[in-house]
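Colleague: heads up, no residue letters with this:
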């Protein structure tokens, strides 16, 4: 972004622009996205859009950054020591479903079609590190007496949950109550089974 918004009205305008960009991206893909269409859909002038985003790549980087921030917020909530374990698991599952339900069709385009500049690659690298640390913190809070490789345990949980949620988004299943129950069961059982180091398979 060219500058950070300081007033509530400016932040609302940026949110509207990012929502419009994600919606159009999901419907038309990267090639079908134009800044003029985004501004029109957001109810903003093209001048207002360019005041914050110099081009459509910067605009999409902001959409992706907002998604990253939302994911990290969910992970931090799921590591809240003051909440009961059941509430932490619910925060993780419900939060991930909610985050990926927001413009669900745009996620595939972000992953598969949108180009990435150097700034975007650096942002993605930072997110990977922060996400890994957040899952490790979540794992330690929910399995305090774990004996073994905490980093690996957190990695497996992260991969399983992300894979299931992303596939559900592709299949249009994120609103399914059954999906929610399955994900909650997966997380609960995995964390419950990890209170001691797994037996080595010979």
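Modeller: That came through, no problem. The shown structure was predicted, so the numbers you read here are calculated from the model rather than taken from an experiment. Numbers count the residues shown, from 1 in each chain.

Colleague: from here on, contacts and neighbour counts on C-alpha atoms
Modeller: Will do.

Colleague: For the longest helix along the chain, buried residues please.
Modeller: Identified as the longest helix of the chain according to DSSP state H is helix 118-142. By 16 or more other Cα atoms under 10 Å, the buried positions in helix 118-142 come out as 120, 124, 127, 131-142.

Colleague: which one of those residues is nearest residue 41?
Modeller: If you rank the buried residues of helix 118-142 by distance to residue 41 using Cα to Cα, residue 120 comes first, at 24.7 Å.

Colleague: Comparison target, given below:
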């Protein structure tokens, strides 16, 4: 479990407005993710991030007041990337087969970006109040995105869209995270298996109701 702290984490000092500033932010976040994955949270420093990103420590502090704010920004970028993939998977303007392929390819791509850092973010790095709030918002947005994706792509009906979408989310995320841990994200066999899994789940016929004796469990997200 990731370390939790009670103080509010430092928020990003200012949002980049120009293309050059956005490029600087991306370089800093890439460097932060690289160092986090390579060295872990205990050896993570803002000086090391600035050096790896090729910027001065003063430039880094213009945007991030401390390393906790920097880690929060890495998390938020990952959240935004995941949500963008899910939205593409529900896009009605492209054929269903391409939507499913885009979903799988996007999830693999997102988690191929600094996979070691993702583990550290989940298991080692601390979370302040700002980070917890961002995570809560992401969980809600992710749940809704999976529900929209399920509705857009499922060929069978279900009154329990939320639960069905949760099963799909758990299966896909679990498989991708395990593949990341095993170093298998670049495998074409993995991609084929994931496309097959998602397509089979969304294509199978579903009951539109449950019997009175069957209780649907509460969903925890």
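Modeller: Looks like it arrived, so ask away. The model shown is predicted, which means the values in this text are computed figures rather than measured ones.

Colleague: Just give me the mean distance for the very next helix or strand once past the longest helix of the first structure relative to the second structure.
Modeller: Once the chain leaves helix 118-142 of the first structure, the next helix or strand it forms, by DSSP states H and E, is helix 150-171. Aligned to the second structure and superposed, helix 150-171 of the first structure gives a mean residue distance of 0.3 Å (mean Cα distance after the TM-score superposition for the first structure).

Colleague: How about stretch 120-128 of the first structure?
Modeller: So stretch 120-128 of the first structure averages 0.2 Å relative to the second structure (mean Cα distance after the TM-score superposition for the first structure).

Colleague: and that stretch, which stretch of the second structure?
Modeller: Aligning stretch 120-128 of the first structure against the second structure (TM-score structural alignment) gives residues 131-139.

Colleague: dump the residue contacts of the residue nearest to the spatial centre of the first structure.
Modeller: By Cα atoms, centre = their mean, the mean C-alpha position of the first structure lies nearest to residue 71, the distance being 3.6 Å. The contact partners of residue 71 of the first structure, by Cα atoms under 8 Å, 6 or more residues apart in numbering, come to 95-96, 99.

Colleague: Residue in the second structure paired with it?
Modeller: Using TM-score structural alignment, residue 71 of the first structure sits opposite residue 82 in the second structure.

Colleague: could you say which helix or strand contains its match?
Modeller: helix 67-88.

Colleague: Repeat that for residue 195 of the second structure.
Modeller: helix 188-203.

Colleague: who's in contact with that helix?
Modeller: 100-101, 104-105, 150, 153-156, 168, 172, 175, 184.

Colleague: And stretch 158-171 of the first structure, by the same measure?
Modeller: Residues outside stretch 158-171 of the first structure that contact it (Cα under 8 Å, 6+ apart): 96-97, 100-101, 104-105, 108, 135, 174, 183, 187.

Colleague: Can you tell me which of those is nearest residue 76 of the first structure?
Modeller: residue 135 (8.5 Å).

Colleague: Please name the nearest non-neighbouring residue to the closest one.
Modeller: Excluding the flanking residues, the one nearest residue 135 of the first structure by Cα to Cα, 6 or more residues apart in numbering is residue 154, at 5.5 Å.

Colleague: And the one you found, what's its match in the second structure?
Modeller: Residue 154 of the first structure maps onto residue 165 in the second structure, by TM-score structural alignment.

Colleague: residues touching that match, list them.
Modeller: With Cα under 8 Å, 6+ apart, residue 165 of the second structure has these contacts: 143, 146-147, 150.

Colleague: Count residues in the vicinity of residue 183 of the first structure, would you?
Modeller: By other Cα atoms under 10 Å, the residues close to residue 183 of the first structure number 22.

Colleague: Where in the first structure does stretch 183-192 of the second structure align, residue-wise?
Modeller: Under TM-score structural alignment, the match for stretch 183-192 of the second structure is residues 172-181.

Colleague: Revised request: answer the last question for stretch 98-105 of the second structure.
Modeller: Aligned by TM-score structural alignment, stretch 98-105 of the second structure falls on residues 87-94 of the first structure.

Colleague: Which residues does the matching stretch contact?
Modeller: With Cα under 8 Å, 6+ apart as the test, stretch 87-94 of the first structure has contacts from 74-75, 77-80, 180, 183-184, 187-188.

Colleague: mean deviation of it from the second structure?
Modeller: Using mean Cα distance after the TM-score superposition for the first structure, stretch 87-94 of the first structure ends up 0.4 Å from its aligned counterpart in the second structure, as a mean over the superposed pairs.

Colleague: Let me have the contacts of residue 71 of the first structure in CSV, extended by distance to residue 84 of the first structure.
Modeller: Putting those into CSV (distance: Cα to Cα, whole Å) gives the following:
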residue, distance to residue 84 of the first structure
95, 16
96, 18
99, 22
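
Colleague: most surrounded residue in these?
Modeller: Busiest of the contacts of residue 71 of the first structure [other Cα under 10 Å] is residue 96, holding 22 neighbours.

Colleague: tell me the angle the one helix or strand that one maps to makes with helix 118-142.
Modeller: Under the criterion of DSSP H and E, residue 96 of the first structure resides in helix 85-101. Calculated by axes from the mean of the first three to the mean of the last three Cα atoms, to 10 degrees, helix 85-101 of the first structure forms an angle of 160 degrees with helix 118-142.

Colleague: Fine by me, we can end here.
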